[in-house]
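> Okay, predicted coordinates and the sequence, questions at the end:
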Amino acid sequence: MRAIQATVNLAALRHNLAVVRKFSPASKVLAVVKADAYGHGLLRASPGLEDADGFGVLRLSEALALRESGYSQTLLLLEGVFAADELIAAAAHGISIVVHNEQQVQMLEQAVPQLPHPLQVFLKMNSGMNRLGFKPNLFGAVVKRLKACPAVRPDIVLMTHFATADDERGIDLPLSVFQKTTQGLPYSISLANSATILRHPAAHYDWVRPGIMLYGASPVTGVAAAHYGLQPVMQFTSEVIAVQVLQAGETLGYGARFSAETETRVAVIACGYADGYPRHAPNGTPIAINGSISQTLGRVSMDMLFADITHLPEAGVGSEVELWGGLVPVDAVAEASGTVGYELLCAVAPRVPFKVVG
């Protein structure tokens, strides 16, 4: 059996949740576990987040799985519902919904006879990202409609999402738009994603919505997760399955993308893009072998990749490999590959076996 494996560390999840509370001590925490808990496995990861005040998911099936597993916290559908039967199921199981378009408002207004219970609504404003939500000039009227709707609980939450919380542009303009539009409205507020939690304390308010930071990766390009005290939750590992010795001028792998300048010992590792490792990772992407940092060589294949072990004479067949984790931050692999840690964590393939520790 191939030795490739992804390990989910629940103790690291608990630690990262504590970091969220350290940054936002007065806020409730809605742990975002969409995309199968960012690739970690929804029901594998959720025990490490059981002390969160709520969970944010994308699909109704995810919310139902959490509810059926005994989680009584707030469960929020981050894109809301798209059909009347979903609305009824959400109401029956006490699941909260985001409302971000006119059709969803109308669905609530027309659903009263069928609903077993009214729903908690998080009403979303489009404060500049132009993805989901009501424009500020329409927002007040929608608040009034929801307040008057028997299908909606009185504890409405007002929310928005920031496009540039992670860079130098910050959130001043969209935050000002949101504050001006909602001034005087007697409702709770949820604005802060991971980057906002870490960089913009003025926008924490009543509910924060951490995502990537819970899994030990950084939402801020160029700033390591360890800088914020975060710990990696996933360790992606494999082993060396063969060793090749290249002479000067010999090439390696598809496309001959690496050419040896001197004699080079090469580890062939049981992991490829079919396992979720980025095919576009270039020569020099960090990797750890037997606990020592090295670098990848050549093009990533479907089932294999290569690393330089010239400087590691003890490394050979059976040597342990960390693709990312405690020694090699997932953000370092992502940065080398021109992407973000979010994508790599979410892309670990179903054929990779998972183990839970902690």
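That came through, no problem.

> switch to C-alpha atoms for all contacts and neighbour counts from now on
Fine.

> Pretty sure Gln73 sits against Phe55.
Yes - assessed by Cα atoms under 8 Å, Gln73 is found in contact with Phe55 at 7.3 Å.

> Which residue of the two possesses the greater neighbour count?
Per other Cα atoms under 10 Å, whichever of Gln73 and Phe55 has more neighbours is Phe55, with 26 against 17.

> thought Leu108 was touching Arg153?
No - using Cα under 8 Å as the test, Leu108 is too far from Arg153 to be in contact (11.2 Å).

> Between these two, which is the more surrounded one?
More crowded of Leu108 and Arg153, by other Cα under 10 Å: Leu108, with 22 against 16.

> Secondary structure element holding the more buried one?
Assigned by DSSP states H and E, Leu108 belongs to helix 102-110.

> likewise His15?
Assigned by DSSP H and E, His15 belongs to helix 10-23.

> Buried residues, that helix. List them.
By neighbour count on 16 or more other Cα atoms under 10 Å, the buried set for helix 10-23 is 10-21, 23.

> repeat for stretch 98-118
By neighbour count on 16+ other Cα under 10 Å, the buried set for stretch 98-118 is 98-101, 104-105, 107-109, 111-112, 115, 117-118.

> Now tell me what touches it from outside.
Stretch 98-118 has contacts (Cα atoms under 8 Å, 6 or more residues apart in numbering) with 76-84, 87-88, 91-92, 94, 121-125, 132-134, 142, 146, 149-153.

> Among those residues, which are located in strands?
Counted as lying in strands by DSSP state E, out of the contacts of stretch 98-118, are Leu76, Leu77, Val121, Phe122, Leu123, Lys124.

> then this one, side by side with the first:
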Amino acid sequence: MSRGTRAIIDLAALRFNHQKVRQLAPNSKIWSVVKANGYGHGATRIAQALAASTDGFAVATLDEACELRQAGIDKPILLLEGTASAGQTGVACEENIELVIHNPEQLQWLVEQKKPARVWLKIDTGMHRLGISVAQVAEFAKQVSNQLHLTLVGIMTHLASADEPDNPQTDEQLAQFAQAQALLPNVQHCISNSAATVSLVDTHANWIRPGIILYGASPFADKTAKQLGFKPVMSLLAPVIAVRNIDVGEKVGYGGNWTAKRPTSVATLAIGYADGYPRHAPNGTPVWLNGQQVELIGRVSMDMITVDVTDLAHVELGDEAVLWGEQVSVDTVASACNTIGYELLTRRSLRVPLQFRD
């Protein structure tokens, strides 16, 4: 049974964000990215909430794809990294999963399966993580087209620096991809991640693949999701489980890295790094409690954090704090912790239950 620590998932906000994305790219189809358990939000429920409005879903692993199929999701599903073995390839074909190919082995597995499959070629345009080179595109496309059971649906790439609008790497990557497009003008094209969906209209192409913006967090270091017009989907909540008063000079937490400079009221909250709250969150990280912003004090423990509630009129056991959500954005907390909202959302632990609201 939960200690009261929970994450509320606002499905109405999710649908709002999806509609916002549709407005940003009205001529593109949408792969809604639900990998990593829907960025920590619960992939199945997220997919069910978007099934009527999205054009398809994108995932990172075959298990993620199969989970959606088992939940009754019949929209197209794209396996972004492709399969990891011949056996996985057979399962993916049986489940009607669209497959990304980024190496010769994956193509050979598909050839040997002799099962119908829809295929995307991943082009390495300069990120050097996954993908075939532009020089390999024609040969790979020919091999796919020579197999009657395979359909070459499109080509795709990933932009390494779309979150930095002035970074010249993006133009270099787009120039590389344009060469691949010229070789295969009659297939579909997919380029845009969340950052490109928002800031690079010329990359929208036939398909876009928004991820983090669907969940109401920002892909940019200098802009919050609220500034971009998106609503937070997750609110991470934890109750107060203790309140105590300490004197000037007394220390709080492991290592005593916070020292009271005034008589201080300290509230302990039932959340820690085992729940997914970042262990490296520094003193001063904002928390929302009883209608007011308070500050984290002392090191984050496995199961608890402590906050300074001296300036609150009244705090008692059971009062609920917001670690991130509408009042304190996950982007703000991530910035304080020198990380990104993606990490905070996806690291929510299984002992923090999800509660879904429309």
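That came through fine. Values in this document were obtained by computation on a predicted structure and should not be read as measured data.

> mind checking the SS state of the corresponding residue of structure 1 for Lys142 of structure 2?
The alignment partner of Lys142 of structure 2 in structure 1, by TM-score structural alignment, is Lys144. Per DSSP: H, G, I helix; E, B strand; the rest coil, the secondary structure class of Lys144 of structure 1 is helix.

> Let me see the contact set for Lys144 of structure 1.
Residues in contact with Lys144 of structure 1 (Cα under 8 Å, 6+ apart): none are found.

> Now find how far off-centre stretch 134-147 of structure 1 is within its chain.
Between the centre of stretch 134-147 of structure 1 and the centre of its host chain there is 30 Å, according to Cα atoms, centre = their mean, to the nearest Å.

> what's next to whichever helix in structure 2 runs longest, contact-wise?
Looking across structure 2 with DSSP state H, the single longest helix is helix 168-183. If you take Cα under 8 Å, 6+ apart as the criterion, helix 168-183 of structure 2 is touched by 123, 125-126, 134, 137-138, 155, 157, 159-162, 189.

> would Phe230 of structure 2 count as being in a helix?
No - going by three-state DSSP, the assignment for Phe230 of structure 2 is coil, not a helix.

> Distance of the nearest residue to it once chain neighbours are set aside relative to Tyr342 of structure 2?
Of all residues not flanking Phe230 of structure 2 in the chain, Gly216 sits nearest, at 5.2 Å (Cα to Cα, 6 or more residues apart in numbering). As defined by Cα to Cα, to the nearest Å, Gly216 of structure 2 lies at a distance of 10 Å from Tyr342 of structure 2.

> any idea what Ala83 of structure 1 aligns with in structure 2?
Under the alignment by TM-score structural alignment, Ala83 of structure 1 pairs with Ser85 in structure 2.

> now the helices for the stretch 51-200 of structure 2?
Using DSSP state H, counting those that start in this stretch, the helices of the stretch 51-200 of structure 2 run over 62-70, 86-94, 104-113, 137-145, 168-183, 194-199.

> Packed most tightly, which of these would that be?
Mean neighbour count (mean count of other Cα atoms under 10 Å) peaks for helix 194-199 among the helices of the stretch 51-200 of structure 2, with a mean of 22.

> Run a quick neighbour tally on Gly291 of structure 1.
For Gly291 of structure 1, the neighbour count with other Cα under 10 Å is 14.

> Next, the contact list for it, please.
Going by Cα under 8 Å, 6+ apart, Gly291 of structure 1 touches Glu320, Val321, Glu322, Leu327.

> can we see that at 10 Å?
Contact analysis of Gly291 of structure 1 by Cα atoms under 10 Å, 6 or more residues apart in numbering lists Ser319, Glu320, Val321, Glu322, Gly326, Leu327, Val328.

> Show me the strands in the stretch 251-358 of structure 1, by range?
Residue ranges of the strands in the stretch 251-358 of structure 1, as given by DSSP state E, counting those that start in this stretch, are 251-252, 258-259, 264-269, 286-289, 292-297, 305-308, 320-324, 354-357.

> export the ones you listed to JSON lines and tack on distance to Ala6 of structure 1?
Supplementary listing: the strands of the stretch 251-358 of structure 1 in JSON lines, determined by distance: least, Cα to Cα, whole Å:
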{"stretch": "strand 251-252", "distance to Ala6 of structure 1": "27"}
{"stretch": "strand 258-259", "distance to Ala6 of structure 1": "28"}
{"stretch": "strand 264-269", "distance to Ala6 of structure 1": "15"}
{"stretch": "strand 286-289", "distance to Ala6 of structure 1": "15"}
{"stretch": "strand 292-297", "distance to Ala6 of structure 1": "19"}
{"stretch": "strand 305-308", "distance to Ala6 of structure 1": "17"}
{"stretch": "strand 320-324", "distance to Ala6 of structure 1": "10"}
{"stretch": "strand 354-357", "distance to Ala6 of structure 1": "5"}
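
> Make JSON lines out of the ones you listed and add mean neighbour count and distance to Lys34 of structure 1.
Formatted as JSON lines, those follow (neighbours: other Cα atoms under 10 Å; distance: least, Cα to Cα, whole Å):
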{"stretch": "strand 251-252", "mean neighbour count": "16", "distance to Lys34 of structure 1": "39"}
{"stretch": "strand 258-259", "mean neighbour count": "18", "distance to Lys34 of structure 1": "38"}
{"stretch": "strand 264-269", "mean neighbour count": "23", "distance to Lys34 of structure 1": "31"}
{"stretch": "strand 286-289", "mean neighbour count": "24", "distance to Lys34 of structure 1": "28"}
{"stretch": "strand 292-297", "mean neighbour count": "19", "distance to Lys34 of structure 1": "31"}
{"stretch": "strand 305-308", "mean neighbour count": "25", "distance to Lys34 of structure 1": "29"}
{"stretch": "strand 320-324", "mean neighbour count": "24", "distance to Lys34 of structure 1": "21"}
{"stretch": "strand 354-357", "mean neighbour count": "14", "distance to Lys34 of structure 1": "18"}
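
> Of all these, which one is nearest Asp206 of structure 1?
Closest approach to Asp206 of structure 1 among the strands of the stretch 251-358 of structure 1 is made by strand 354-357 (31.9 Å; Cα to Cα).

> In structure 2, what range does the closest one match?
Under TM-score structural alignment, strand 354-357 of structure 1 corresponds to residues 354-357 of structure 2.
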